[in-house]
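J.: Predicted model and sequence below, questions to follow.
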Amino acid sequence: MLGPRLAIAASIAGITALCWLYLFAEAADMRAMGDMTMAMPPKGAVDLVLLLVMWWIMMIGMMLPSAAPMILTFATVNARRRARAQPWVPTALFAAGYVLAWGGFSIAATLAQWGLESVALVSPMAMAVTSARLGGMLFLAAGLYQLTPLKRACLIACRSPFDFVVNRWRDGAAGALRMGAEHGLTCLGCCWILMALLFVGGAMNLLWVALLAVVVLIEKLFPFGDWMGRIGGLLLMGWGVWLLVAG
């Protein structure tokens, strides 16, 4: 059973690495375009699709590592079922459901960026808000959400992979996809407002992207993640208030 788990872990690491390589290339292109003085034309359908692809790859690169324990737990239970001649499915279907859930968030982020760019509240190059007050409101909202019962409930669910897999098991390919999507939505409930902070630090600021990814990873996988999230919430609220007052 160790061999398949290692293969799945290696696949997660490889996909994550490819996503980050894409982001580095995209950020380099954005920096090169930022040196140009010409005005950016309005976004067309192709531009929106490319923007969606960028957001989706970013979400996979940020969120897939923190989903590794859940995916590996699914693979373990799946292998045991297969050994007992019970129905089983490829673990990739569960992972695909998880990725699809974050695809939904990526659509929302794409539309949000398009709308904010149209009113000059987001820079098209840095993909960061141009208003300190808007940034302050996002920080304040993120800090408040970190302290809500919903956040805590979603975080507890994300940190209980065995309970999730056993209690929500569904047979068949559609069942695996649905399980992955359900876990993705739970994870989304835990982290969506932190992902919205990408608009504050800049979605093309890869240090900021990496920092948020590490915060999510620690919150979900480490015993002290719950307390770190609460302390982080207070810090975010303070930062948000400071930006609102200073802005």
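T.: Good, I have the coordinates.
J.: hey, let's count contacts and neighbours off CA atoms from now on
T.: Fine.
J.: C-terminal to the lengthiest helix in the chain, what's the next element?
T.: When the chain is parsed with DSSP state H, its longest helix is helix 45-83. Note on helix 45-83: by DSSP states H and E, the next helix or strand toward the C-terminus is helix 91-118.
J.: was I right about Trp56 contacting Ser106?
T.: Yes: Trp56 is within contact range of Ser106, at 5.2 Å (criterion: C-alpha atoms under 8 Å).
J.: related to what we said a few turns ago, and the longest helix of the chain, what's buried?
T.: Buried residues in helix 45-83, counted by 16 or more other C-alpha atoms under 10 Å: 48, 51-79.
J.: One more to weigh against that first structure:
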Amino acid sequence: MTHVRPGAPAPNRPGVLLPGRELAVGWTLMVLIAVLAWAATVGQARGMGTGPGSRGMALPLFLALWVVMMAAMMLPSVAPVALTWVRGIGRRSAGPARALRTAEFVSGYLLAWTGFGLLVYGALTVTGRLVEAAPGAARWIGAGAFLLAGLQQFGPLKRVCLRHCRNPMFQLARYARYRRWAKDLRVGAHHGLYCVGCCWGLMIVMIPLGVMNVAAMAAVAAVIFLEKLWRQGPWLAWAVGLVFLVLAALAPFQDWLLPGLDPGPPMGEMEMRRMG
């Protein structure tokens, strides 16, 4: 029998990660998944460009691409919550079981964003048809999207959900009382709904900026990360809200702010360019 004196670190038993190593492995996996998701998103965006509507994608294809985009944009900011949950369950789960439960948490989180993706697809379909029928409507659609996003940054839903995302420990303690069936999936989905409530305004600006606009994706992902993890995150949320309100005022007069609503040249002109 091995005796460990009080205060000494626990031995490194096979299959059990010490807290520091566990966090390092968890962060490495999260970063790796996010990097792969960014690579896939950038590769897909190169052949699609920015423009109104869903770019001809059917709903299943759009949702598949949307999930990859959410993994790229959201996993860095949700990683601390996921890893905190994993450390809590790690005391009762071996390595493979812990990895499976982590995957369930992330799957539930992305499931919540998939539901929001359905709404985004519907909005893209409607706005695409409006711009096709009346190109001048793009300015007012863009202004409306920026205005709605700006107001959401100052609203009570943003404040409540951002507070949860910045300090989820109380909610994680409540999750511990969930029933065992699909527990980690439901915990991830529940936390994902808070993130949707916190960030939906930031996401709808992708309609005027372009859903496949990689630069806009990176900027929105950076704002989300800083809002949730930076000490001055709530002040940043207000500053971004002011920026959106300014863009809403400028959008009707500045077409360059709306690349995602630009219908592009007519098909005949595109053919002439391709032939030339």
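T.: Sure, I can see it. It should be emphasised that the depicted structure is a prediction, and the values quoted were computed from it without experimental measurement.
J.: which residues in the second structure does stretch 47-61 of the first structure align to?
T.: Aligning stretch 47-61 of the first structure against the second structure (TM-score structural alignment) gives residues 58-72.
J.: List the residues that contact the counterpart of Trp85 of the second structure in the first structure.
T.: Using TM-score structural alignment, the partner of Trp85 of the second structure in the first structure is Phe74. Counting by C-alpha atoms under 8 Å, 6 or more residues apart in numbering, Phe74 of the first structure makes contact with Thr91, Phe94, Phe162, Val165.
J.: Could you narrow those to those that are also in contact in the second structure?
T.: Using both residues aligned by TM-score structural alignment, their matches' C-alpha atoms under 8 Å, the second structure keeps these contacts from the contacts of Phe74 of the first structure: Val165.
J.: Top of the contacts of Phe74 of the first structure by number of neighbours, please.
T.: Using other C-alpha atoms under 10 Å as the neighbour criterion, Phe94 leads those with 27 neighbours.
J.: counterpart of it in the second structure?
T.: Alignment note: Phe94 of the first structure maps to Phe105 in the second structure; criterion TM-score structural alignment.
J.: and the residue lying closest to its match once chain neighbours are set aside, what element?
T.: Distance criterion C-alpha to C-alpha, 6 or more residues apart in numbering; nearest residue to Phe105 of the second structure, sequence neighbours excluded, is Gly188 at 4.3 Å. Assessed by DSSP H and E, Gly188 of the second structure sits inside helix 183-204.
J.: give me the stretch of the first structure that that helix matches.
T.: The alignment of helix 183-204 of the second structure onto the first structure (TM-score structural alignment) spans residues 175-196.
J.: Now find how far off-centre the matching stretch is within its chain.
T.: Computed by C-alpha atoms, centre = their mean, to the nearest Å, the chain-centroid distance of stretch 175-196 of the first structure equals 9 Å.
J.: Repeat that for stretch 182-201 of the second structure.
T.: So, by C-alpha atoms, centre = their mean, the centroid of stretch 182-201 of the second structure is 11 Å from its chain's centroid.
J.: Would you mark the buried spots in that stretch?
T.: Neighbour-count burial for stretch 182-201 of the second structure flags 183-201 (criterion: 16+ other C-alpha under 10 Å).
J.: Residue in the second structure paired with Leu116 of the first structure?
T.: Residue correspondence to the second structure (TM-score structural alignment): Leu116 of the first structure is matched to Thr127.
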